[in-house]
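1. coords please:
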Amino acid sequence: MDKEKIRNLVDLAIQENSELFLIDLQFLPENKIYVEIDGDSGVSLNECIRVSRGIESNLDREEEDFSLEVTTPDVAQPIKVNRQFIKNIDRTLAIRLKNDTKLEGILKKVNSNSIELEWKTREPKPVGKGKITVVKTTTVSFEDIAEAKVKIIF
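-> Modelled structure (predicted):
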């Protein structure tokens, strides 16, 4: 199987829609091709079909048999590429850092090397008894993130 040709076909199919981006491309045993794509505002079933057809129509099953799976990210899976952070601004993330610290907050900003999280917490009043709600923020470098997942809230 010509992996470079398939990579080029995947790139060409994705480039037809500037909102799409590649998450993962794997060549699995028994000539299975696994393509995972995402989009800045999601991916429709029609887009998955279009990408699949764009790849498959340029490969010859007579030459070599294969199976092709074009899919979108599972909501329970961690974020794999930085561009996914941008599409999840204003959503709650659960993050585990490389030092095993856990953070949870609303993704507010994304730049080229970090993200900003915001969350509310209850703290003792500076004067008197009781607690007040305080909004906190922190900046987290991409290189410090071991895993980040979008938290599903019902």
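
2. contacts and neighbour counts: CA atoms only from here.
-> Fine.

3. Show me the strands in the chain, by range?
-> 20-28, 32-39, 67-71, 92-97, 102-110, 114-124, 131-141, 145-150 (DSSP state E).

4. JSON lines please, covering those strands and showing distance to residue 55 and mean neighbour count.
-> Converted to JSON lines, these look like this (distance: least, C-alpha to C-alpha, whole Å; neighbours: other C-alpha atoms under 10 Å):
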{"stretch": "strand 20-28", "distance to residue 55": "12", "mean neighbour count": "16"}
{"stretch": "strand 32-39", "distance to residue 55": "10", "mean neighbour count": "19"}
{"stretch": "strand 67-71", "distance to residue 55": "9", "mean neighbour count": "16"}
{"stretch": "strand 92-97", "distance to residue 55": "33", "mean neighbour count": "20"}
{"stretch": "strand 102-110", "distance to residue 55": "32", "mean neighbour count": "18"}
{"stretch": "strand 114-124", "distance to residue 55": "34", "mean neighbour count": "15"}
{"stretch": "strand 131-141", "distance to residue 55": "36", "mean neighbour count": "13"}
{"stretch": "strand 145-150", "distance to residue 55": "30", "mean neighbour count": "18"}
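
5. Here is the second sequence; please produce its structure so I can put it next to the first one:
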Amino acid sequence: MSTTQSERLRELLEPLVDSRELDLEEITVTPAGRRRVLRVVVDSDSGVQLDTCAELSREISGKLDATDAMGEGEYVLEVTSPGAERPLTRHSHYVRAVDRLVRFRLTDEAAAETGAQELTARITKVDEDGLDVTVPGVKGRRPTTRRLAFRDIAKARVEIEFNPRSQSTQEAPGVAGTGDAHGPGNA
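-> Model (predicted):
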């Protein structure tokens, strides 16, 4: 059975990524003029530092030079993290986004039930079936909590917050929220 280049690259590179206690999120090879771009996306529960990406890039480059995994021709290697506004597509992505503000696009069925296609809320808890979120209060109203099943989410993306509340100023767990629009409500 034949495997794709991405699958061969994953088999080759995953041990290097795992040895740094990172997750290999994505491998893509795209044409760019006469060259190709090999993009390796890594992540962890605590994020990825720039120095870690640079060190991993050197290791991956050495491994690729020692094999023919990229075949003939020039390529550019890019080792990166998913970025600030990453789409959430796996359970682990949602777990890593706890306490983050997320924009959800609901499925047509869920939107018909709630009357809204989109929802922006802060993830407070994730389990195997879905997540608990806190919807920020609007116009002086208190934040509300809500349960979202994974089956009701069509798309989700972390929102950039320029003034997020720091962990030290968040309310105690289980206490009803009186926070502003950026607050998590209850944890």
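
6. And the TM-score between these chains?
-> The TM-score (TM-score structural alignment, normalised by the length of the first structure) is 0.78; 145 aligned residues with a C-alpha RMSD of 2.6 Å.

7. Of the strands of the first structure, which is nearest residue 14 of the first structure?
-> Of all the strands of the first structure, it is strand 20-28 that lies closest to residue 14 of the first structure, at 5.9 Å by C-alpha to C-alpha.

8. Summarise which helices and strands the closest one is packed against.
-> helix 3-15, strand 32-39 (3 or more C-alpha pairs under 8 Å, 6 or more residues apart in numbering; DSSP states H and E).

9. quick one: which of the ones you listed is nearest residue 131 of the first structure?
-> strand 32-39 (42.0 Å).

10. mind checking how far that closest one is from the chain centre?
-> 12 Å (C-alpha atoms, centre = their mean, to the nearest Å).

11. which part of the second structure lines up with it?
-> Residues 37-44 of the second structure are where strand 32-39 of the first structure aligns, with TM-score structural alignment as the criterion.

12. that older thread, now render the helices and strands packed on strand 20-28 of the first structure as CSV, adding distance to residue 137 of the first structure.
-> Compiled in CSV, these are given as follows (distance: least, C-alpha to C-alpha, whole Å):
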stretch, distance to residue 137 of the first structure
helix 3-15, 35
strand 32-39, 27
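
13. circling back to that earlier point, can you say which of the strands of the first structure is nearest to residue 81 of the first structure?
-> strand 20-28 (6.4 Å).

14. Which residues does that closest one contact?
-> Residues lying outside strand 20-28 of the first structure but in contact with it, judged by C-alpha atoms under 8 Å, 6 or more residues apart in numbering, are 3, 7, 14, 33-40, 43, 73, 80-81.

15. That'll do, ta.
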